[in-house]
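**Q** whatever this is, show me its structure:
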Amino acid sequence: MTDSTLLVADDHPLFRAALIQVLHERFPQFRTLEAASAQTLGAALKEHPEIELVLLDLAMPGARGFSSLLHVRGEYPEIPVVVISSNEHPRVIRRAQQFGAAGFIPKSSSADDMAAAIQNVLDGDLSFPHTDAETSQADADLAARLAQLTPQQFRVLMCLADGLLNKQIAHELGLAENTVKVHVTAILKKLECYSRTQAAVLVKSLEPESGV
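**A** Okay, here's the model as predicted:
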């Protein structure tokens, strides 16, 4: 039987190593896996169905703000995600919650606090620092529209946001160019966008107001 696994997705090797050390000490019953980019995060989730929790940094190569969180929640809704970030702004914490995270851990947290938050989420609870930031109807609407996208459409959208042409997207994702055209049409309709540029601006709104 495959061991239960925790996935640490963070592009900073030193922090990743420190967090994994905490996991080994506090949660020895779990295996740990690492990912350092949005691409390796997706590959790990696809290859390891035994993953029970993702610890996710927002600022990784290939990610745009909350895009990785939304992608994981859309493709693997049964796997809880805890955002771990150096950006502790109340608005960032609130947006993580609205976009489907099960918890938020500031990177400045002590090992004890990190372990407690992780245990809460593993127990089926939510774990967020107190924040006075209000929920945003715009974020709720955005999350609802993005939730309509299939995983493949979400990947195409990220390529659109990078300014890639259909031919380039087809090469990047291993798709036929006509298939990409069909996806783009569906994406614009679901997101209620009139152009590729408008869709790219929408993706940009996923980025926190300040750096993470």
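
**Q** going forward, measure contacts between C-alpha atoms and count neighbours the same way
**A** Noted.

**Q** how many neighbours does residue 23 have?
**A** Residue neighbour count, defined by other Cα atoms under 10 Å, stands at 21 for residue 23.

**Q** that one belongs to a helix?
**A** Yes: under DSSP: H, G, I helix; E, B strand; the rest coil, residue 23 sits within a helix.

**Q** helix or strand for the residue sitting nearest the centre point of the chain, which one?
**A** Centroid-nearest residue in the chain: residue 69, 1.9 Å away (criterion: Cα atoms, centre = their mean). Per DSSP states H and E, residue 69 falls inside helix 67-75.

**Q** and if you look at residue 100?
**A** If you go by DSSP H and E, residue 100 is not part of any helix or strand.

**Q** this one as well, want them side by side:
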Amino acid sequence: MPSGYKFVIVDDHPLFRGALKQALSGIDGVGTILEAGDFETAKTVITANEDADLVLLDLSMPGASGLSGLISLRAIHSAIPMVVVSAHDDPETIRRALELGASGFISKSASMEDIRSAVRTVLSGGIAAPAGVDLGVERDPEISDLIKRLQSLTPQQTRVLGMLAEGLLNKQIAYELSVSEATIKAHVSAVLQKLGVDSRTQAVIMLSRIGSDPLPVA
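**A** Reported below is the predicted structural model:
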């Protein structure tokens, strides 16, 4: 019998990880809280803990840009609910995160109680979005089309796309996923077809469009 909930916190700021840990510790039935400070560690932790109950994911951190990190991590164990925790809490970012499979969205300015409330909602099978925010509809037709295309990928195809974005070659992806290179070639072809592009480079550029930070970099 598992002893309590297992949570994974993915954020590159130790202070904020500490605050999230404090918030989670106040939830009844919490067991283990694992932490990752960058994208690579997050992948390793999630791969090794497929029994995790919930992942709390910051959108901006080393190794992943924006929503592409969510897409890649969800593909590892698509059954684990992921809640995005971000300072970019505009309606666009929230809506896109939820459309790309996040089970919830918590603003970094949320109170401890709001964080716990959102986590409880997701643990009980619901979707947690900040109260009082009108998510509206996607105004960028290209992004809307891209989200639909990304939603059509299987978890394995999504993982392959995420690894292409990291610059891995087919043989490296095959090694990582313990399958043959021929299988990866087939996955890459399917990904390109579903995204409506001709090359790996174009696929990565498309993914970076959804992944790019919503705020201009100074």
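
**Q** that older thread, now the helix holding residue 69 of the first structure on the second structure. Mean distance?
**A** Taking mean Cα distance after the TM-score superposition for the first structure, the mean distance separating helix 67-75 of the first structure from the aligned residues in the second structure is 2.9 Å.

**Q** list of residues touching that helix?
**A** By Cα atoms under 8 Å, 6 or more residues apart in numbering, the list of residues contacting helix 67-75 of the first structure from outside reads 38, 42, 56, 58, 79-81, 83, 96, 99-101, 143, 146-147, 150-151, 154, 203, 206.

**Q** and after it, which helix or strand comes next?
**A** Reading on from helix 67-75 of the first structure to the C-terminus, the next helix or strand found by DSSP H and E is strand 81-85.

**Q** burial count for residue 123 of the first structure?
**A** Other residues near residue 123 of the first structure number 9, with proximity taken as other Cα under 10 Å.

**Q** check residue 145 of the first structure too.
**A** By other Cα under 10 Å, 15 other residues sit near residue 145 of the first structure.

**Q** and it, which of the three is it?
**A** In three-state terms, and counting by three-state DSSP, residue 145 of the first structure is helix.

**Q** and the contacts of helix 67-75 of the first structure, which are buried?
**A** Applying 16 or more other Cα atoms under 10 Å to those, the neighbour count classes 38, 56, 58, 79-81, 83, 96, 99-101, 143, 146-147, 150, 154, 203, 206 as buried.

**Q** which residues does residue 107 of the second structure contact?
**A** Residue 107 of the second structure neighbours (Cα under 8 Å, 6+ apart): 85-89, 130.

**Q** in the first structure, which of those residues remain in contact?
**A** Among the contacts of residue 107 of the second structure, the contacts conserved in the first structure (both residues aligned by TM-score structural alignment, their matches' Cα atoms under 8 Å) are 85-89.

**Q** need those residues in a markdown table with distance to residue 141 of the second structure, can you?
**A** What follows is those, written out as a markdown table (distance: Cα to Cα, whole Å):
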| residue | distance to residue 141 of the second structure |
| --- | --- |
| 85 | 26 |
| 86 | 24 |
| 87 | 25 |
| 88 | 21 |
| 89 | 21 |
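
**Q** ok, and the most crowded of these?
**A** Using other Cα under 10 Å as the neighbour test, these are led by residue 85, with 26 neighbours.

**Q** just checking, it touches residue 58?
**A** Yes: at 4.9 Å, residue 85 of the second structure counts as touching residue 58 under the criterion of Cα atoms under 8 Å.

**Q** distance of residue 148 of the first structure relative to residue 189 of the first structure?
**A** 10 Å (Cα to Cα, to the nearest Å).

**Q** what's downstream of the lengthiest helix in the second structure, the next helix or strand?
**A** Ranked by number of residues, the top helix in the second structure under DSSP state H is helix 181-195. Downstream of helix 181-195 of the second structure, the first helix or strand assigned by DSSP H and E is helix 200-211.

**Q** for that following helix, packing partners?
**A** Applying 3 or more Cα pairs under 8 Å, 6 or more residues apart in numbering; DSSP states H and E, we find helix 200-211 of the second structure packed against helix 67-76, helix 141-151, helix 155-165, helix 181-195.

**Q** how about the ones you listed in CSV, adding distance to residue 109 of the second structure?
**A** Supplementary listing: those in CSV, determined by distance: least, Cα to Cα, whole Å:
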stretch, distance to residue 109 of the second structure
helix 67-76, 19
helix 141-151, 27
helix 155-165, 29
helix 181-195, 35
